[in-house]
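[1] generate a structure from the sequence data that follows.
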Amino acid sequence: MPPRLRKLIGTILIIILVLAYAVVATAVASAMLGQSPWYIHLLYFTVTGLLWIVPAMVIIKWMEKPEKPRGE
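    Below is the predicted model:
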């Protein structure tokens, strides 16, 4: 796959990932953390705010993979 196409697909996947992750994380917080103390909110949003980086790193690693030579 050409690098430009891989980067386009990866960019679209990251945008979808961030949007879907934000919606799900906010919905879970609204449903589960309504009456929780502030420090639980802080912990939840700190963890969920950093957790999306793991799948994004996998996508970025895939995007930056060098192109295979044609002979292989």
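[2] CA atoms for contacts and neighbours, from now on please.
    Fine.
[3] quick one: what helix or strand has Thr48 in it?
    helix 38-51 (DSSP states H and E).
[4] got a list of contacts for the very next helix or strand once past that helix?
    Going down the chain from helix 38-51, the next helix or strand is helix 53-63, by DSSP H and E. Helix 53-63 has contacts (Cα atoms under 8 Å, 6 or more residues apart in numbering) with 3, 6-7, 10, 13-14, 17.
[5] then stretch 6-23?
    Looking at what lies outside stretch 6-23 - Cα under 8 Å, 6+ apart - the contacts are 52, 56, 59-60, 62-64.
[6] one more to put side by side:
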Amino acid sequence: MRMRARKFIGTVITIGFVPFYALIAMALAQARPIQQAAPVVQVVCYAILGLIWVVPLMPLIRWMQKPDA
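    Reported below is the predicted structural model:
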């Protein structure tokens, strides 16, 4: 598969995944334990929730960047 096709497929998957993940992250951020935690704990939780979307997409990004054969 050519890099152009891989990038298109990866972009479509990313555009579908990020809003889905954002809904999950917002629901988790509104959970009672996080809302009742200390402000420092809340900041750490929000930072983790804001960055963890990269973990499941990293293999996809690597696949998209693979050079053509």
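[7] TM-score them against each other, please.
    Once superposed, the chains reach a TM-score of 0.79 (TM-score structural alignment, normalised by the length of structure 2), with 68 aligned residues with a Cα RMSD of 1.5 Å.
[8] ok, back up a step: just put the contacts of stretch 6-23 of structure 1 in JSON lines and tack on distance to Thr46 of structure 1.
    Listed next are the contacts of stretch 6-23 of structure 1 as JSON lines, based on distance: Cα to Cα, whole Å:
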{"residue": "Trp52", "distance to Thr46 of structure 1": "11"}
{"residue": "Ala56", "distance to Thr46 of structure 1": "17"}
{"residue": "Ile59", "distance to Thr46 of structure 1": "22"}
{"residue": "Ile60", "distance to Thr46 of structure 1": "22"}
{"residue": "Trp62", "distance to Thr46 of structure 1": "26"}
{"residue": "Met63", "distance to Thr46 of structure 1": "27"}
{"residue": "Glu64", "distance to Thr46 of structure 1": "28"}
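[9] middle-most residue in structure 2, spatially?
    Residue closest to the average C-alpha location in structure 2 (Cα atoms, centre = their mean): Trp53, at 1.8 Å.
[10] ok, now which ones touch that one?
    Here Trp53 of structure 2 is in contact with 18, 21 (criterion: Cα under 8 Å, 6+ apart).
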